[in-house]
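Asker: task: produce atomic coordinates for the following.
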Amino acid sequence: MTSTSFDVEKIRKDFPIFSRELPDGRPLVYLDSGNSSQKPNQVIDTMRDHLALHYSNVGRAMHVLGSESTEAYESARDKVAAFVGAGSRDEVIFTKNASEALNLVAYSFGNPANTDPRFTLGPGDEIVISEMEHHSNIVPWQLLVQRTGATLKWFGVTDEGRLDFDPAVITERTKIVSIAHQSNVLGTVNPVAAVAARAHEVGALVMLDASQSVPHHPVNMAELGADFVAFTGHKMVGPSGIGVLWGRTELLEAMPPFLGGGEMIEAVWMDHSTYAPIPHKFEAGTPPIVEAIGLGAAVDYLTEVGMEAIEAHERSLTAYALDALREVPSLRLIGPDSLDQRGGTLSFTLEGIHPHDVGQILDDQFGVAVRVGHHCARPLHLRFGIPATTRASFYLYNTTGEIDALVRGLHHVQKVFA
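Answerer: The predicted model follows:
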């Protein structure tokens, strides 16, 4: 099912976790990369090497270690900028995760410190999201509505798990549209170009939560049409504690700082301060130095494998899994049942069996790690009338044999509850 040029067994050898056994000698079948990905030796070794031999704070010390650490940290920014096609390295802001990146942008709207009309927000103004969003792309906007009196609106989701894109939802009162590039539950890849075109038509800004797309598909900021994009390191073979906000230069320059502290300042007096240029204006205090360097190593790794090759491998796995899951009786797939505009995330229910029971049996008896619950997308599950789903999510190191193990496990689960 996979291109002969993509050597998944060679890739798996880069990930030490796949060499371990679970209790009772069971092999690990890790199908939870949508939650967090595993890490290759190249990332682990880079972080260990920096901690052991080069560590110092960045942007402050003038000694050798300070210079080495700063150079490695800023080199990681260059790598990320190139990886996502940023127009400038200064458009890459390091955050601790995608949630912080989303909150950073939400903070700028309706903030009295920001007089730019694009960011002014009050009663009568509108924010548009969608029903398929992760809580990290819902709650910050709810908090913004509470602060400003603006109105929160959203696109619905079709029965097939597609964005129900009605251009009329975006009006002349809309100030920002914030949606997922790819759903963390449905696997759906949203029609970003059409949404962005409509938003820009009325002067609204566009933000994307790309946490589920940047690790899996070639993504180019210049081609997306968005104004802001958030993604996170731990889903793209990098460490946790590091995320990215990309934004258009002129917008980032117009925004006030999100946090105050060291390194984000230009000069400080007792009664006022001036701020450093972007990106440092948004990176207050000691940053996640080693985590950023680890993200740079993750970018190196993914670039060497090739994002087009990764996308093709996952597409092959997804096609195989869609066919295999159709053979499981009483399984209901929540999301698109074809490869059209979807990624390698498959969420489903088994009639009469709670997902928590499914996940526990898969783990205990088959070593299959999936995620169960509402996956931080409770409104989406409410829309489909279900409390939870079982989710299998694929990445570059997964194989068709692991999908076979999942299917065998699901058949066993049904026998247990028959």
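
Asker: contacts, neighbours, all on C-alpha from now
Answerer: Fine.

Asker: using the three-state scheme, assign residue 50.
Answerer: Assigned state for residue 50: helix (three-state reduction, DSSP: H, G, I helix; E, B strand; the rest coil).

Asker: distance check, it against residue 66.
Answerer: 12 Å (Cα to Cα, to the nearest Å).

Asker: for residue 196, same thing?
Answerer: Distance from residue 196 to residue 66, by Cα to Cα: 42 Å.

Asker: which ones are touching residue 333?
Answerer: 346-349 (Cα atoms under 8 Å, 6 or more residues apart in numbering).

Asker: what do you get for residue 163?
Answerer: 130, 132, 155-157, 190-191.

Asker: rerun at 10 Å
Answerer: 130-132, 155-157, 179, 183, 188-191 (Cα atoms under 10 Å, 6 or more residues apart in numbering).

Asker: could you also give me the structure for this next sequence, so I can compare it with the first?
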Amino acid sequence: MSTTVAPPARRTAPADLAPDPVAAVTAPGRPADAPADSTAAAALATDSTVAALAAGSTAAAAGPLDVLGVPGQINLDYAATAPCARAAADAVAELLPWYGSVHRGAGALSRRSTLAYERSRERVGDFLGVRADDHVIFTRNTTDALNLLARALPAGTRVVTFGGEHHANLLPWPAGAVRLPVPGSPATAVRSLDAALRELRRGATEAVPILVAVTGASNVTGEVWPVAELALVAHRYGARIALDAAQLAPHAPVDLAALDVDYVAVSGHKLYAPFGIGVLAGRSDWLDAAPPYLAGGGATLAVGAATHDVRWTTGPARHEAGTPNLLGAVALAAVCQALEAADRTALHLHEQALLAHLRAGLAALPEVCELRTFAAEAPRVGIVSFVVAGRDSAEVAAELAQRWQIGLRDGLFCAHPLARRLLAEAASRNGRADLPATALRASIGLGTTRRHVDHLLAALATLTDAN
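Answerer: This next block holds a predicted model:
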């Protein structure tokens, strides 16, 4: 199976900073390669909304993937929290008059709400390519989903992850988890995992459970990881693999079955559905055997008079005790449905063109240094982290917001080990001793236009000239 997002033909660019287009992750039988640059304009022209966005228009016809925002504010912080898509807002507005209890009532409102909740589960499962016997469990976000999985691990499970993960994929795992070094390339990641699993299996039986936990795309650099190859290695040694798709899913299709991963976690607020929802989807056996993530109503079959006389249900309800987040589930399902109906190739090409323009513009500023783990041309989604030499990143972010109404993220991006390493590597690679201790991150998505990117580049040019 090919890598998570395999690049098609190399794009022609004035510098090697322009990334290869990231092809969509697809199930067998779907087109896997995006068209080359010569066809990009034609692809964009077939989608009026995308074409209008590419031209920098703010008056594109409203559609399900139109995003809400505040006029005059330039949001380049999609990797933290994406704006609300029209599909999510409309779905919630339509359901609100019918809002009622889920699984707990006989009235029309309750029946309608229950149906909407379970249909949302099906639609999200379809979006993620789940298998027939997989569970789709609603959580609060990716962090919550991975903590749920950590609680559901069989006793004695060894967990293997990489040092480049978001804290959500570093901190929940039990003591004794193996943290592999940050690899310098996708191929190195595959070799490193193979060596680690071979060592773990040395002298151990196949009965010892192993879980490999990896990201699909870095929240710091946007670089795409070779998930399909890592899954192949994991299964070769009888291990399971969990995919943190929080940053990948908003930018490329994620098909759990096609990638052959065992679990996937996503966040609604990064998928244009900001109503406090997340998902853990995957193999049912560990989840049905584990104690409920939350103990309470909805997770039980029966509760006796004795203190611990409880029989727990199986299936997703086992880990969804209490009143569920109906509006969040409906909002996420609506966005998933809208994305499945959209021309993902056109959206992808538009994003990659903006990303290449952003990275080339940053590279042209002498005082700006980009952070990266892999080679400059490695496939990536619409995320770029960088520093301005001699300037505190928090001060730069504040100035961009106050003077130019540009919203970026500054800090270490809840990936402290990786961000600190990349800052040190950037200082060495660029021969600079004046880089700040934290970084800036610009991230793009459905509502981003070339005008937004140009505004950021012009503001940074003004700031660096002032130095």
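
Asker: follow-up on the earlier one: mind listing the shared neighbours of residue 50 and residue 66 of the first structure?
Answerer: By Cα under 10 Å, 6+ apart, the residues touching both residue 50 of the first structure and residue 66 are 56, 72.

Asker: the second structure: which residue goes with residue 41 of the first structure?
Answerer: With the correspondence set by TM-score structural alignment, residue 41 of the first structure lines up against residue 86 in the second structure.

Asker: how far away is residue 269 of the first structure from residue 169 of the first structure?
Answerer: 46 Å.

Asker: which of those two has more neighbours?
Answerer: Neighbour totals were compared for residue 269 of the first structure and residue 169, and residue 169 leads with 16 against 7 (other Cα atoms under 10 Å).

Asker: can you say which helix or strand has the equivalent of the more buried one over in the second structure in it?
Answerer: Under the alignment (TM-score structural alignment), residue 169 of the first structure pairs with residue 196 in the second structure. Taking DSSP states H and E as the criterion, residue 196 of the second structure maps to helix 186-201.

Asker: please apply the same query to residue 230 of the first structure.
Answerer: Judged by DSSP H and E, residue 230 of the first structure forms part of strand 228-232.

Asker: superpose on the second structure and give me the mean offset of that strand.
Answerer: Its matched residues in the second structure lie on average 0.6 Å from strand 228-232 of the first structure after superposition (mean Cα distance after the TM-score superposition for the first structure).

Asker: what span of the second structure lines up against that strand?
Answerer: Against the second structure, strand 228-232 of the first structure falls on residues 263-267 (TM-score structural alignment).

Asker: also stretch 184-195 of the first structure?
Answerer: Going by TM-score structural alignment, stretch 184-195 of the first structure lines up with residues 219-230 of the second structure.

Asker: can you check stretch 361-373 of the first structure too?
Answerer: Under TM-score structural alignment, the match for stretch 361-373 of the first structure is residues 399-411.

Asker: quick one: contacts of that stretch?
Answerer: In contact with stretch 399-411 of the second structure (Cα under 10 Å, 6+ apart) are residues 72-80, 385-387, 392-398, 419, 437-443, 452-453, 455-456, 458-460, 463.

Asker: now those: which count as buried?
Answerer: 74-80, 385-387, 392-394, 396-398, 419, 438-443, 452-453, 456, 459-460, 463 (16 or more other Cα atoms under 10 Å).

Asker: which strands and helices sit next to the strand holding residue 230 of the first structure?
Answerer: strand 92-95, helix 98-108, strand 174-180, strand 205-209, strand 243-247 (3 or more Cα pairs under 10 Å, 6 or more residues apart in numbering; DSSP states H and E).

Asker: can we see that at 6 Å?
Answerer: helix 98-108, strand 205-209, strand 243-247 (3 or more Cα pairs under 6 Å, 6 or more residues apart in numbering; DSSP states H and E).

Asker: okay, the angle between it and strand 243-247?
Answerer: Between strand 228-232 of the first structure and strand 243-247, the angle comes out at 170 degrees (axes from the mean of the first three to the mean of the last three Cα atoms, to 10 degrees).

Asker: next, the buried residues of strand 228-232 of the first structure.
Answerer: Buried-residue list, strand 228-232 of the first structure, by 16+ other Cα under 10 Å: 228-232.

Asker: would you turn the contacts of residue 333 of the first structure into a markdown table with distance to residue 217 of the first structure and secondary structure?
Answerer: Output for the contacts of residue 333 of the first structure, formatted as a markdown table (distance: Cα to Cα, whole Å; DSSP: H, G, I helix; E, B strand; the rest coil):
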| residue | distance to residue 217 of the first structure | secondary structure |
| --- | --- | --- |
| 346 | 17 | strand |
| 347 | 20 | strand |
| 348 | 23 | strand |
| 349 | 27 | strand |
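
Asker: hmm, back to that, can you tell me which of the contacts of stretch 399-411 of the second structure are in strands?
Answerer: Of the contacts of stretch 399-411 of the second structure, the ones assigned to strands by DSSP state E are 74-75, 385-387, 439-443.

Asker: now name the helix or strand holding the closest residue to residue 380 of the first structure other than its chain neighbours.
Answerer: The shortest distance from residue 380 of the first structure to any non-neighbouring residue, by Cα to Cα, 6 or more residues apart in numbering, is to residue 132 (5.1 Å). Assessed by DSSP H and E, residue 132 of the first structure sits outside every helix and strand.

Asker: please report how far residue 132 of the first structure lies from residue 37 of the first structure.
Answerer: 22 Å.

Asker: and what of residue 107 of the first structure?
Answerer: Taking Cα to Cα, one finds residue 107 of the first structure at 29 Å from residue 37 of the first structure.

Asker: between these two, which has more neighbouring residues?
Answerer: Neighbours were counted for residue 107 of the first structure and for residue 37 using other Cα under 10 Å; residue 37 has more, 24 against 20.

Asker: excluding chain neighbours, what is closest to that one?
Answerer: residue 235 (4.8 Å).

Asker: what of residue 396 of the first structure?
Answerer: Residue 396 of the first structure sits nearest to residue 310 (Cα to Cα, 6+ apart), 5.6 Å away.

Asker: what's the counterpart of the one you found in the second structure?
Answerer: Checking TM-score structural alignment: residue 310 of the first structure goes with residue 347.
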